[in-house]
Each structure stands twice: as C-alpha cells, then as structure tokens.
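In: sequence and predicted structure are below.
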Amino acid sequence: MRWESSRMMLPEHVAVLREMARHADRIAKPQLDEQKLEELERMIHDASSRKLPIDLDYYHDGKIHTLKNCTVSIDSCVQKVRISNPSGIAQNLPSQNIVDVRFSSRQDI
C-alpha cells in the first residue's frame, strides 16, 4: 500500500509522453533528385494543361499524405500548386512538398 501513490503520474509527465508518442511516427522529408523533380514538374504541367486527374503524394507535418483523383492548376509565381478534389474542395500546396505524382486510373471526375 505504501507504494500505491508512486503509480500516479504528474500531468506534465503525461503531456511529455503524449508529445513523444505523437512525434514518434514522423519521418524526414524525402530528398528528390533533379531527374525526379523534372518528371514531377512535367507530369503536373501535363495534367494541368490537359485537365487530367492525378493522384498526388505530398509531405506535411512529418507524414506523407495522398490526394486521389484530383485536378491541378499551377501558380508558378508563388511556386504553389492548386489542388481540387472531386468534391470541389481546393487547397494550395507548396510545390517543394510534392513527393510523387501519378495519373489517376479513374478518368471520370
């Protein structure tokens, strides 16, 4: 009974443990070579000019996220890509955070 109180944790310790668990699954941003960057740029430009849907992987907050079957438009002045998903929700992504691009297998948007 005397050691029963030692099982309790201070709120500060709990907060630190939760923060460590939240950051445990983070990864470093992938470094792409020049050839891969040119390929991504070409595919995004093709998809934008031909209005083709793409699947796009991007890095944000320590994780790789995927957007499927979306359309893109390019804003080269601010180096951002505007992504619109099939339901019409749009977002701007910094072009340097894009990790991979594939033409979507589904052509009906």
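Out: Here it is on my side, so go on. All values derive from a computational prediction rather than experimental measurement. Numbers count the residues shown, from 1 in each chain.

In: okay, CA-based contacts and neighbour counts for the rest of this
Out: Noted.

In: which residue ranges of the chain form helices?
Out: 11-24, 34-50 (DSSP state H).

In: okay, now the one to match up with it:
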Amino acid sequence: MNRGNKLWESHRMILPEHRARMLESEITPYVVPMLHEDVQEMIEYRVQEAMVRRQPLKLVVGESDGEHTVEGRVVSYRTETRSLQIHNEWGRFQIPIQNIVRVL
C-alpha cells in the first residue's frame, strides 16, 4: 500500500500568528532607512578601520526582503559603485554602502 505523502499532507497547518506575519511581509516591502550623516560616517570609519587591519566585520544590510547579517573581511571598496567587496567562507559579495544599516 503506497499512499505517497498523503498522510503528512493532511497534518500541515499554519498558526494564525505565522499566517498574519507571512501576509504582512508580502504586502509591505522593507525600505532601507535613511541614516543620519554622523551614523554614515561612523559606518564608513569602522569599515575602513577593519579593511586596514584586515579584521572580520559583521554588517547588517537592508535589502528588499528585510535585514540580513553579513560577516566577513572587507577586501576592497569600489568608488565608482560605492560598494564593498566582502569575502567569507561562501565567496565574495558586493554590498552597496548605502544599504548598510549598522555595523556590529
């Protein structure tokens, strides 16, 4: 008797709180907050310091689907695109500096 996945299909459910959160995230996209000049300068200073000292850095990056944490070493800064190149165990990433929300 092979029923496939029918036994587990009937037991799936979503809690009302989770459903509301899923619907809310579909309706309202995340908007990267505008940071004050002082905060932007502090972020740029900490990034530059980590780049010179070759220390790993943990960044909170705002994207269209929410905030994400990225950790790695800053390899380079590209002035023409105003983006950082971060290297970690998953590879190299380009992160626009205006999307950085904070440095941890």
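Out: Looks like it arrived, so ask away. Because the structure is a prediction, the values reported are computed rather than measured.

In: can you give me the TM-score here?
Out: After superposition, the two chains reach a TM-score of 0.69 (TM-score structural alignment, normalised by the length of structure 2), with 81 aligned residues with a Cα RMSD of 1.9 Å.

In: give me whichever of the helices of structure 1 is most buried.
Out: helix 34-50 (a mean of 15; mean count of other Cα atoms under 10 Å).

In: how big's the offset between that helix and structure 2?
Out: Here the mean offset of helix 34-50 of structure 1 against structure 2 after fitting is 0.4 Å, by mean Cα distance after the TM-score superposition for structure 1.

In: closest to Thr66 of structure 1 out of the helices of structure 1?
Out: helix 34-50 (14.8 Å; Cα to Cα).

In: where in structure 2 does that closest one fall?
Out: Against structure 2, the aligned range for helix 34-50 of structure 1 is residues 37-53 (TM-score structural alignment).

In: next one: the matching stretch to chain centre, how far?
Out: Chain-centre distance of stretch 37-53 of structure 2: 18 Å, with Cα atoms, centre = their mean, to the nearest Å.

In: grab the nearest non-local neighbour of Val103 of structure 2.
Out: Leaving out its chain neighbours, the residue that sits closest to Val103 of structure 2 by Cα to Cα, 6 or more residues apart in numbering is Leu59, at 4.7 Å.

In: residues making contact with the lengthiest strand in structure 2?
Out: The longest strand of structure 2 (DSSP state E) is strand 66-78. Residues from elsewhere that reach strand 66-78 of structure 2 (Cα atoms under 8 Å, 6 or more residues apart in numbering): 29-31, 47, 50-51, 54-62, 83-89.

In: now it: buried residues?
Out: By neighbour count, with 16 or more other Cα atoms under 10 Å as the criterion, the buried positions of strand 66-78 of structure 2 are Glu67, Val70, Glu71, Gly72, Arg73, Val74, Val75, Tyr77.
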